[in-house]
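**Student:** Fold the stuff below for me.
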Amino acid sequence: MFRTLLLAAPAALLSLPALACDGFSVEGGYVRSSTAMSTSGAGFMTLVNNGDTDCRVVGARTGAAARAELHTHQIDANGVARMIEVEEGFAIPAGGTHALERGADHLMLMGLTAPLTQGEMVAVTFVFEDGSEASAELPVDNERMPGAMGGGSMGGMGHSHGN
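**Tutor:** The predicted model follows:
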């Protein structure tokens, strides 16, 4: 019986499903608030899918805020831009990217638990459509100018996968 278990264990491991976003990383990410007294903030970055399978980020969470939502800007009939939650999340094609940047798709942090202080790190967990997760550490950079995304894999930030 022991021999049967030894042979069955590797086969069971091979049958486990792969994470939908295996190969996910964040590049050039940062968060910022508009003022030191702000109750909300935003995160900007490039979501990268180096995997072989399309994936979809459907949510996020952080200890830095009561709520983290995926947002975009929508222009109404009067030409006024409004931020709205993107409940279906952001698709990231296999081998592709999805930019989160000012004036477009972004990560919204609402109900900040403390001021976002220049140079601190904010841990963010991204949730994927299949329930898997990936974490990133994003620096607070209240001085970065629009369009200055930075570069390098994870922008010097680590990430991990887990359930």
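
**Student:** make it CA atoms for all contacts and neighbour counts henceforth
**Tutor:** Will do.

**Student:** Which residues are in contact with the most centrally placed residue in the chain?
**Tutor:** Nearest to the mean C-alpha position of the chain, by C-alpha atoms, centre = their mean, lies F126 at 4.4 Å. Contact partners of F126, counting by C-alpha atoms under 8 Å, 6 or more residues apart in numbering, are 57-61, 133-135.

**Student:** now the other sequence, so there's something to compare against:
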Amino acid sequence: MKRIPASTLLAALALAACGQSPSGGPERVSTAEASEAFCRPTPNGRQMTGCYLTVRATGDDRLVSVSSPIAGRVEIHESRMEGGMMMMAELTEGLPLPAGQPIELKPGGNHIMLLGVTEPLTTGQTVPLTLRFEVADPVEVVAEVRQPAAE
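**Tutor:** Predicted coordinates for the structure are as follows:
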């Protein structure tokens, strides 16, 4: 049985206490998952559409960006009522994800906007999305193109 010097064990414990792994990289304290992903078909003559999903992180985290090879740009948006009008704005700081809470991105609320879509999206196609987080590793999602279910 190989003996490990006490100084090596103490160094590993000190690194763990500082949020560092023994290899020197950041220790991941959150993982993330996404489900129920879909994107709306693109409206005729438009090169943008919304995508929706539910995301959950195991630790406090933040969805900081989304990318897709079928769009020139992807933004995380919020929708809110202002003066009786629905307003939409980019969440430039990302979307907070409290530990363990499912966060639903849905029509009329927070959502993902695909801008500069390269080809029209029609019902039945799929859209690859890569979600990037402040802490958790990126998550690859395949979203179905369809209309949202009627409320």
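
**Student:** quick one on the thing from earlier: so which of the contacts of F126 of the first structure is the closest to P17 of the first structure?
**Tutor:** Checking those against P17 of the first structure by C-alpha to C-alpha gives E133 as the nearest, at 14.3 Å.

**Student:** Just to confirm, what residue in the first structure is aligned with L63 of the second structure?
**Tutor:** The equivalent of L63 of the second structure in the first structure is V57 (alignment by TM-score structural alignment).

**Student:** Kindly provide the distance from that match to P146 of the first structure.
**Tutor:** 23 Å (C-alpha to C-alpha, to the nearest Å).

**Student:** neighbour-wise, which of those two wins?
**Tutor:** Taking other C-alpha atoms under 10 Å, V57 of the first structure and P146 do not tie; V57 has more neighbours (22 against 10).

**Student:** what about the strands in the second structure?
**Tutor:** 32-39, 48-57, 61-67, 71-82, 85-90, 95-97, 103-105, 111-117, 126-133, 139-145 (DSSP state E).

**Student:** Relative to L15 of the second structure, which of those is closest?
**Tutor:** Per C-alpha to C-alpha, nearest to L15 of the second structure of those: strand 61-67, 21.3 Å.

**Student:** Verify the contact between R132 of the second structure and L95 for me.
**Tutor:** No: taking contacts as C-alpha atoms under 8 Å, R132 of the second structure lies outside contact range of L95: 10.8 Å.

**Student:** Quick check: neighbours shared by the two?
**Tutor:** With C-alpha under 8 Å, 6+ apart as the test, R132 of the second structure and L95 both reach 63-64.

**Student:** ok, P128 of the second structure touching A143?
**Tutor:** Yes: here P128 of the second structure reaches A143: they are 6.3 Å apart, a contact under C-alpha under 8 Å.

**Student:** Between those two, which has more neighbouring residues?
**Tutor:** Neighbours were counted for P128 of the second structure and for A143 using other C-alpha under 10 Å; A143 has more, 20 against 15.

**Student:** Name the nearest residue to G108 of the second structure, ignoring sequence neighbours.
**Tutor:** Spatial nearest neighbour of G108 of the second structure, excluding adjacent residues (C-alpha to C-alpha, 6 or more residues apart in numbering): S79 at 6.0 Å.

**Student:** That neighbour corresponds to which position in the first structure?
**Tutor:** Aligned partner of S79 of the second structure by TM-score structural alignment: H73.

**Student:** M37 of the first structure versus its match, what's the distance?
**Tutor:** Taken as C-alpha to C-alpha, the span from H73 of the first structure to M37 of the first structure is 23 Å.

**Student:** quick one on the thing from earlier: name the nearest residue to the equivalent of the residue nearest to the centre of the first structure over in the second structure, sequence neighbours excluded.
**Tutor:** Aligning on TM-score structural alignment places F126 of the first structure opposite L131 in the second structure. Residue nearest to L131 of the second structure in three dimensions, not counting chain neighbours: V66, with 4.7 Å by C-alpha to C-alpha, 6+ apart.
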